[in-house]
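Colleague: predicted model, plus sequence, below.
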Amino acid sequence: MRERFDLAASQQGFELDAEQQRVADKLAELGTALPKRFRRPSGVYLHGAVGRGKSFLMNAFFAGAPVPGKLRVHFHDFFNQLHRTIAQHRSSANAVDAAFAELLGGLQLLCFDEFHVHDPGDARLVIKLLHAVHTRRIALVATSNYRPADLLPNPLFHELFRPAIEFIEAHWDVVELPDGPDYRRTGRRSGSGFASGTWSRSPPAGFESPTAAERTALPVNGRTLRASAVRDGLVWFDFEDLCATATSAQDYLAVAERFSTWVITGVPQLTDRDAETQQRFANLVDVLCDKDATLHVVAEHDIARTLTEGRDTDRTASRLALLEST
């Protein structure tokens, strides 16, 4: 299985660096052990700096993993599905366990991209999820920008998540991909999907600013979001309507299922905003990058100045570096 990683890198025009090779070796060992029925390994928690190729390595591993029951999903997306499934089973005696049975049934391998926890409300649910995965003997591979000990970093709630941290460290191999080049910043832009988007002070050529008549109440998850315009596969939002109000990653996921092109105007310097607003913007970028939606941002400042000292700045800046700044 090890050669699959080198082949995948070659197909994308690069070679694995020494640290990436070390991680590939570890994942290849896991892949070899996966088919073993009675001694299936628990998995790997892969963490490290942004843009180092964690998602690439996990995706290469997932593609070659020799088991039929496998799922690769962004952590935001999985939690969106989990909340929806719990709601569908709300009449059950234990809706959470019923949701786990539905989502995890038949799996031998579960791959989470961008595993992170900021919401204290989700902390106990994540703990239950990790126990459910382990009890079902599902191998887990997760990528994260956080060491296990740094998950749910808010000091007011961090102790809530300590049981999960200890569980991860006890049952999964914790592997670090050390600091090195951010390949999103140094690589070539693909010119498609998320990487075909722009960051500028005015709407990109060919995009007419919305008129007042185009303002739309967009139904999302049982309520409405105010969109500046909806045009076929394009949705246009003002930052204040999308990130400065009580929206969630689940809302962004629902809208991303309907629209492949987004325009966000009026993005301010985020250090002027509260932590919740900063986190919503980071979540939005995460969702759109994972869904490979085209994003055009109209901002007051360049990316670096917009994100200075913001939450999850490194991860967000790395993704936004894929956009063409004009």
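Modeller: Yep, that arrived.
Colleague: please make it C-alpha for all contacts and neighbour counts, starting now.
Modeller: Noted.
Colleague: show me what counts as buried in stretch 305-319.
Modeller: 306-307, 310-311, 313-319 (16 or more other CA atoms under 10 Å).
Colleague: now, which of those sits nearest residue 169?
Modeller: residue 315 (23.2 Å; CA to CA).
Colleague: hang on, that closest one packs against residue 52?
Modeller: No: at 10.8 Å, residue 315 and residue 52 do not qualify as touching, with contact defined as CA atoms under 8 Å.
Colleague: ok, back up a step: among the buried residues of stretch 305-319, which ones are in strands?
Modeller: When DSSP state E is applied, the buried residues of stretch 305-319 are split such that none fall in strands.
Colleague: where does the nearest residue to residue 220 once chain neighbours are set aside land in three-state SS?
Modeller: Leaving aside its sequence neighbours, residue 220 sits nearest to residue 251 (CA to CA, 6 or more residues apart in numbering; 6.3 Å). Three-state assignment for residue 251 (DSSP: H, G, I helix; E, B strand; the rest coil): helix.
Colleague: neighbours around residue 251, how many?
Modeller: For residue 251, the count of nearby residues is 19 (other CA atoms under 10 Å).
Colleague: just residue 157 next, same as before
Modeller: Residue crowding around residue 157 was assessed by other CA under 10 Å; the count is 15.
Colleague: and the comparison structure, right after this:
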Amino acid sequence: MSSSTASPASTTGSGPIPGQRSAAGPVALTSRAPHVPADRLVAEMVPPPRFDSVRFDNYIPDPNQPSQADAVRMLDGFAAGLDGATGGSRKRWFRRETKPAVPAGPRGVYLDGGYGVGKTHLLASLWHATPAAPEQKAFGTFVELTNLVGALGFQKTVQTLSGHRLLCIDEFELDDPGDTVLVSTLLGKLVEAGVALAATSNTLPGKLGEGRFAAADFLREIQGLSAHFRPLRIDGEDYRHRGLPQAPPPYDDATVRRVAQTADGASLDAFPGLLDHLSKVHPSRYGAMCDGIRAVCLTGVEPIPDQSTALRLVVLADRLYDREVPVLASGRPFDELFSEEMLAGGYRKKYFRAISRLTALARDAKPLAQG
């Protein structure tokens, strides 16, 4: 099952079919405010298209970072340990004489490491390697998980996910006390139901929430979350920039508009208008807002004015990166989006991730500008 099989979200207005250009010009993301049914949110809890084909055996460990190869072995063993019926007889990457036993203790594994070391690749590989039907395992970002609770309600979410063998949570971060209590309670219920957990983040489980709110006031919940996981550290540098040329500098407005008019499935928006539009669309709908879009063209990129706007842009950047949508822009370069104060604050890891991913997408857009 893949996200492409889910029923499409409806959009407001009478604009062009997603991904196509009308006679008047390219699609504008600001014209889209999709409604996403709750059943689509559940059906799309699978690895995003970018990670459809990832597996343990096509993850390329950095030979200078032994923790990466160790992570592959450990996660393959974790997946095999979820095969209660057969004990696992699959061909395994880095196989040795015997499959390493899954240690007793927490029923979850937590991949901690910097940006671009392949944590999401490994998490998606774990989802693919787990011997269960697609409907028995779920994959989503932390934001998508909290959005699911908002759409279904807490009890219905527990009921829906309790039948799963594995829940994978990408980019696990706690941004406010309400999320801390919500997710702590949810995961506790799922562990009781026998669901295995796997998560990625740039923050060790016991440090979740630091710098964002009065973490000491919610220490019990945070420690409860940490107890569900055993950390697995993955060292290394950002593979998106490893040995690759730097992202191209911003283009001029004329180039961006030309590409938007000629590239199939391109969108065209003024950056300030897009930021304003994001405030009117729930983040759970940003993925549907990008349905059919093959390239995003932005004019007038400028620094983000406030933290709420910045966090919404982070979610959009994640959805574009998941879908491998190139981003061609004019204005300021992406590494100037966030102020020094933002990059030094509690959400800095999200902002650095967004810069890393937007830079990769800008590099992907370079052939469009040269065409």
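Modeller: Here it is on my side, so go on. None of these values were measured; they are calculated from a predicted model.
Colleague: where does the TM-score land?
Modeller: Once superposed, chain against chain, the TM-score is 0.72 (TM-score structural alignment, normalised by the length of structure 1); 280 aligned residues with a CA RMSD of 3.4 Å.
Colleague: picking that back up, any shared contact partners between residue 315 and residue 52 of structure 1?
Modeller: Shared contacts of residue 315 of structure 1 and residue 52, defined by CA atoms under 8 Å, 6 or more residues apart in numbering, are not found at any residue.
Colleague: before we move on, back to that, surely the residue nearest to residue 220 of structure 1 and residue 223 touch.
Modeller: No: counting by CA under 8 Å, residue 251 of structure 1 stays clear of residue 223, with 9.8 Å between them.
Colleague: quick one, helices of the stretch 201-350 of structure 2?
Modeller: Along the stretch 201-350 of structure 2, counting by DSSP state H, counting those that start in this stretch, helices occupy 219-227, 253-262, 271-278, 286-289, 307-322, 340-343, 348-364.
Colleague: doesn't residue 45 of structure 1 lie inside a strand?
Modeller: Yes: using three-state DSSP, the secondary structure at residue 45 of structure 1 is a strand.
Colleague: count the residues that sit near whatever residue of structure 2 lines up with it.
Modeller: The equivalent of residue 45 of structure 1 in structure 2 is residue 110 (alignment by TM-score structural alignment). The burial count assigned to residue 110 of structure 2 is 26, neighbours taken as other CA under 10 Å.
Colleague: from residue 76 of structure 2, how far out is residue 110 of structure 2?
Modeller: Using CA to CA, to the nearest Å, one gets 14 Å for the distance from residue 110 of structure 2 to residue 76 of structure 2.
Colleague: what's the answer for residue 189 of structure 2, then?
Modeller: Per CA to CA, residue 189 of structure 2 is found 25 Å from residue 76 of structure 2.
Colleague: those two: which has the busier surroundings?
Modeller: Remark: of residue 189 of structure 2 and residue 76, residue 76 carries more neighbours, 25 against 17, as counted by other CA under 10 Å.
Colleague: quick check: the aligned residue for the more buried one in structure 1?
Modeller: So, by TM-score structural alignment, residue 76 of structure 2 is matched to residue 28.
Colleague: superposed on structure 1, what's the mean shift for stretch 180-189 of structure 2?
Modeller: Its aligned residues in structure 1 lie a mean 2.1 Å from stretch 180-189 of structure 2 after superposition (mean CA distance after the TM-score superposition for structure 1).
Colleague: what range in structure 1 does that stretch sit on?
Modeller: The aligned range for stretch 180-189 of structure 2 is 123-132, by TM-score structural alignment.
Colleague: thinking again about what came up before, so what's the match of residue 76 of structure 2 closest to, chain neighbours aside?
Modeller: Per CA to CA, 6+ apart, closest to residue 28 of structure 1 is residue 2, 5.1 Å.
Colleague: would you confirm that residue 252 of structure 2 contacts residue 331?
Modeller: Yes: counting by CA under 8 Å, residue 252 of structure 2 touches residue 331, with 7.4 Å between them.
Colleague: between these two, who's got more neighbours?
Modeller: Neighbours per residue (other CA under 10 Å) separate residue 252 of structure 2 from residue 331, with residue 331 holding more: 17 against 13.
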